[in-house]
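Enquirer: I'll drop the sequence and a predicted model, then ask my questions.
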Amino acid sequence: MVLFATPVVVAQRSAPAPSDPTPRLADGTPNLGRIPGEKGIWNVPWIRNMGLRIDRREGGSDLPSSGGAVGLVGHDVKRDGSRLEPLVPFMPWSAAVYDYHVANESKYDPEGYCLPPGGPRMMATPYPMEIIQLPEQKRIIMTFEGATHIWREIYLDGRPHPTGDALNPTYLGHSVGRWDGDTLVVDVVGFNEGSWIDYSGHPHTDMLHVVEKFTRPNKNTLHYEVTIDDPGAYTKPWTAGWNIAWRANGELAEYICQENNQYLLRLTDDFGQPLFERKR
C-alpha cells in the first residue's frame, strides 16, 4: 500500500481585534442602540430550538452563547422531539404538542401565515433589530425588520402590569423594565396563545411569564437571556441565552410578509399535499 501525504498549511490566525467599549448615554446608562450619527443594527441570529440553548448551570456543560450550529435544524437534520431535550421541563400535554410539531416539520407554524412571532421568538428570528432608547419618556422601543415590521414598547417609568380585563392578551405581551446595574431586565406578561416559543414549536399558554435580560458587554455584542415561566405548559421555569452581533452600517429594510411567501410553499396538510400552490 502506498500512502500519499498531503502537505498541510497551517494558517496563522490573528487574534480578533478588541471591540470598542460599551457606548453609554449621558447619564451613564448603557446605550443598547446606535450612537448619534451612526448607522447599524443588531443582527439577530436564527435560534431554531431554544431547548438546545438552555442554561446548564443546574447540571451539564455550558452551551455556546453565539449563533453557531447548536440548535439549528434543517431538512437534513433529524429532530427527535422532547425525548432529546431533557432540560426542557415539559408537561405531558406540551411534550405531545411539541412532538407533533417536530414530526410535522413545523408546518403549522403561525409565523408562516404572517402572524407575529411574539415573545422571545422575536429575539431568535433572523431579521435585523433596532433598539431606540427614550430616557426622557422612560421607555425603550424595539423595532424588527421582519414579522410585518413589528415593534414593542418597554416601559421604564415604574408602572405595574395591567390586571384583570385591563390586561389585553397580545402576541407581544405587556413589557415593563428596569436597570440592574448595566443589565436591562424586562418582565413580560399578557400573552395570547397564537404564537410558538420558537421555530421548533415549543408551545405556551396564556399563563406565560417571560423575564428577559439584555446586556451589552462591548460595542459589538448584545447578550440576551430569557426565562420561560409558564405553569400551564412546563413544570418549572427554564432559561436560555445567546449573543446578538452588531452590524455596522446596517439599516432596517422594507419587509412585506405577503410578498415573502416562499415559506408557505413548504406547508402541507396531514396528507402531505401542499396547502398553497405556486403561481405559474
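Expert: Sure thing, it's come through. This is a predicted model, so every value here is computed, not measured. Residues are numbered from 1 along each chain as shown.
Enquirer: please make it C-alpha for all contacts and neighbour counts, starting now.
Expert: Will do.
Enquirer: and for residue 263, nearest residue in space, chain neighbours not counted?
Expert: Closest residue to residue 263 in three dimensions, ignoring its sequence neighbours and counting by C-alpha to C-alpha, 6 or more residues apart in numbering: residue 112, at 6.0 Å.
Enquirer: I'd say the one you found and residue 264 touch.
Expert: Yes - with contact defined as C-alpha atoms under 8 Å, residue 112 reaches residue 264; the gap is 5.9 Å.
Enquirer: so the residue nearest to residue 263, which state does it fall into?
Expert: Three-state assignment for residue 112 (DSSP: H, G, I helix; E, B strand; the rest coil): helix.
Enquirer: again, but for residue 129
Expert: Quick answer, by three-state DSSP: residue 129 is strand.
Enquirer: contacts only, for the residue nearest to it when sequence neighbours are not counted.
Expert: Among residues not flanking residue 129 along the chain, residue 144 sits closest, at 4.5 Å (C-alpha to C-alpha, 6+ apart). If a contact means C-alpha atoms under 8 Å, 6 or more residues apart in numbering, then residue 144 has 122, 127-130, 150-151, 252 as its contacts.
Enquirer: how close does residue 144 sit to residue 207?
Expert: 25 Å (C-alpha to C-alpha, to the nearest Å).
Enquirer: re earlier: any idea how far the residue nearest to residue 263 is from residue 257?
Expert: Taken as C-alpha to C-alpha, the span from residue 112 to residue 257 is 9 Å.
Enquirer: neighbour count for the two, which is higher?
Expert: residue 112 (22 against 17; other C-alpha atoms under 10 Å).
Enquirer: contacting residues around the more buried one?
Expert: Here residue 112 is in contact with 261, 263-264 (C-alpha under 8 Å, 6+ apart).
Enquirer: take the one below as the second:
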Amino acid sequence: MRNRFFHSILTTLTLLAFSSVAFAQASHDLSGVWISRRDGKTVVDTNLRPPMTPWAQARFDAAVPTVGPRVIAGKENDPILRCNPDGIPKLLGVPQPFEIIQIPNRMLMFFEHNRHWRTIWMDGRKLSEDPDPAWMGYSVGKWEGNTLVVESTGFNDIPWLDFYGDPHSDAMRLTERYRRIDPDTLEITVTINDPKAYTKTWVNQPKLYNLKRDWEIAEHYCVIDEETAYGDAIRVPAGQSGNTPK
C-alpha cells in the first residue's frame, strides 16, 4: 500500500514537472489567433495619459472622434475614415482578432481589421535610429525570460493612438511587452515615449487577449466607396439632425 501511495505521488509530480517544462517552452511560442478581452476598447489608458505638449494639445483639440464625449456627428475626422491604416498601438485595441506567426528570424502579426500586417525582426539587429516613416513603424524584438520585448520607432504622425483622438508624433518610441501567462492567455503592455507629444512617458496597464484555437482571420478591408456611402447616408444626416450615430 505504501509503495502504491509513493508511486502515485511520484507519477503526479512527474506529470506536473513535464507540464511546467512544456509551458515554459510554449511561453516563447505566441503563434495563433488572439482577440482582446476588452471588446474593442483602446489599448492605451486615457486616465493615465501624461500632460500633452502644446503641439499635441493642438492636434488633440482639432480631432473629432467617432466615439466618446467629443463626437460631433457628421464632422468626425479620424484618419481611418479615409481608409488610412490604424497604426500601432491602435490596432491592438480593435475588436477584431489578430494572428501571430513566428519564423526563425522574424515575427509577423496579421490583423483582421483592414488586413493590416507588421514585421517584428527577431534576428538580433539593432533598432534603426533613422528609419523611413511608416504606418506600423520599424520593430525589433528579443526575449527577456518569458517576456517578448518589442521596441519600435519610425512612425509617421498621421494615425491616432486610440479612438478618441490622442495623437503621437514621428518621434514616438514604442515599447510592447508580450507575455503568455497561461496556454490560452496573452498579456500585452504598451509604453509610449514621445517627448514631442507628451511631457512624460505614458505607461499603460497590461491588457489580456484570449487564444482562439479554431479561428481563422477573415477578410476585412476598408473600401473608400463604402466609407463614403456610410458617411453620406448616416454620418452627415445625423449631424444635420443633431443625433449621433451609434
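Expert: Yep, that arrived. Predicted, not measured: the structure shown is a model, and the values here were computed from it.
Enquirer: and the residue nearest to residue 263 of the first structure, what pairs with it in the second structure?
Expert: Residue 112 of the first structure maps onto residue 81 in the second structure when the alignment is built from TM-score structural alignment.
Enquirer: same check, this time on residue 185 of the first structure
Expert: Structural alignment (TM-score structural alignment) places residue 185 of the first structure against residue 149 in the second structure.
Enquirer: also residue 50 of the first structure?
Expert: Counting by TM-score structural alignment, the partner of residue 50 of the first structure is residue 44.
Enquirer: now do residue 245 of the first structure
Expert: For residue 245 of the first structure, the residue aligned by TM-score structural alignment is residue 210.
Enquirer: what's the spacing between that match and residue 98 of the second structure?
Expert: Where residue 98 of the second structure is concerned, residue 210 of the second structure sits at a distance of 11 Å (C-alpha to C-alpha).
Enquirer: same question for residue 130 of the second structure.
Expert: Distance from residue 130 of the second structure to residue 98 of the second structure, by C-alpha to C-alpha: 28 Å.
Enquirer: the more surrounded of the two?
Expert: Between residue 130 of the second structure and residue 98, counted using other C-alpha under 10 Å, the more crowded position is residue 98 (25 against 9).
Enquirer: please name the nearest non-neighbouring residue to the residue positioned nearest the centre of the second structure.
Expert: The second structure has residue 92 as the residue nearest its centroid, 1.9 Å off, counting by C-alpha atoms, centre = their mean. Once flanking residues are discounted, residue 92 of the second structure sits nearest to residue 43: 6.1 Å by C-alpha to C-alpha, 6+ apart.
Enquirer: equivalent analysis for residue 24 of the second structure, please.
Expert: residue 146 (7.6 Å).
Enquirer: what's the longest helix seen in the first structure packed up against?
Expert: For the first structure, the longest helix by residue count, based on DSSP state H, is helix 92-103. For helix 92-103 of the first structure, there is no helix or strand it packs on, judged by 3 or more C-alpha pairs under 8 Å, 6 or more residues apart in numbering; DSSP states H and E.
Enquirer: quick revisit: by neighbours, which of the contacts of residue 144 of the first structure wins?
Expert: Top of these by neighbour count (other C-alpha under 10 Å): residue 129, with 28 neighbours.
Enquirer: what does that one correspond to in the second structure?
Expert: Under the alignment (TM-score structural alignment), residue 129 of the first structure pairs with residue 98 of the second structure.
Enquirer: who's in contact with its match?
Expert: 33-35, 109-112, 217.
Enquirer: among these, name the ones in helices.
Expert: Using DSSP H, none of the contacts of residue 98 of the second structure sit in helices.
Enquirer: and residue 235 of the first structure, what pairs with it in the second structure?
Expert: Residue 235 of the first structure maps onto residue 199 in the second structure, with residues paired by TM-score structural alignment.
Enquirer: cool, residue 146 of the first structure as well?
Expert: Counting by TM-score structural alignment, the partner of residue 146 of the first structure is residue 113.
Enquirer: surely its match meets residue 217?
Expert: No - in this structure, residue 113 of the second structure is not within contact of residue 217 by C-alpha under 8 Å, at 9.2 Å.
Enquirer: quick check: neighbours shared by the two?
Expert: Common neighbours of residue 113 of the second structure and residue 217 (C-alpha under 8 Å, 6+ apart) are residue 97.
Enquirer: please enumerate the strands of the stretch 151-280 of the first structure.
Expert: Remark: strands assigned in the stretch 151-280 of the first structure by DSSP state E, counting those that start in this stretch are 151-155, 174-180, 183-189, 209-218, 221-229, 238-248.
Enquirer: and these as CSV, adding distance to residue 104 of the first structure?
Expert: Listed next are those as CSV, based on distance: least, C-alpha to C-alpha, whole Å:
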stretch, distance to residue 104 of the first structure
strand 151-155, 30
strand 174-180, 31
strand 183-189, 29
strand 209-218, 27
strand 221-229, 24
strand 238-248, 24
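Enquirer: to residue 24 of the first structure, which of these lies closest?
Expert: Between residue 24 of the first structure and the strands of the stretch 151-280 of the first structure, the shortest gap by C-alpha to C-alpha is with strand 209-218, which sits at 10.1 Å.
Enquirer: so which bit of the second structure is the closest one matched to?
Expert: The aligned range for strand 209-218 of the first structure is 173-182, by TM-score structural alignment.
Enquirer: that stretch vs the first structure, average offset?
Expert: By mean C-alpha distance after the TM-score superposition for the first structure, the fitted stretch 173-182 of the second structure averages 0.5 Å away from its aligned residues in the first structure.
Enquirer: so which bits of that stretch are buried?
Expert: Of the residues in stretch 173-182 of the second structure, 173-180 count as buried by neighbour count, 16 or more other C-alpha atoms under 10 Å.
Enquirer: before we move on, back to that, overlap between the contacts of residue 112 of the first structure and the second structure?
Expert: Among the contacts of residue 112 of the first structure, the contacts conserved in the second structure (both residues aligned by TM-score structural alignment, their matches' C-alpha atoms under 8 Å) are residue 261.
Enquirer: between the contacts of residue 112 of the first structure, which has the most around it?
Expert: Neighbour max across these (other C-alpha under 10 Å) = residue 264, 20 neighbours.
Enquirer: contact partners of stretch 192-209 of the first structure?
Expert: With C-alpha under 8 Å, 6+ apart, stretch 192-209 of the first structure has contacts from 47-50, 94, 97-98, 101-102, 105-106, 109-111, 115-121, 124, 169-171, 173, 187-191, 228-233.
Enquirer: buried subset of those?
Expert: 47-50, 94, 97-98, 101-102, 105-106, 109-111, 116-121, 124, 169-171, 173, 187-191, 228-233.
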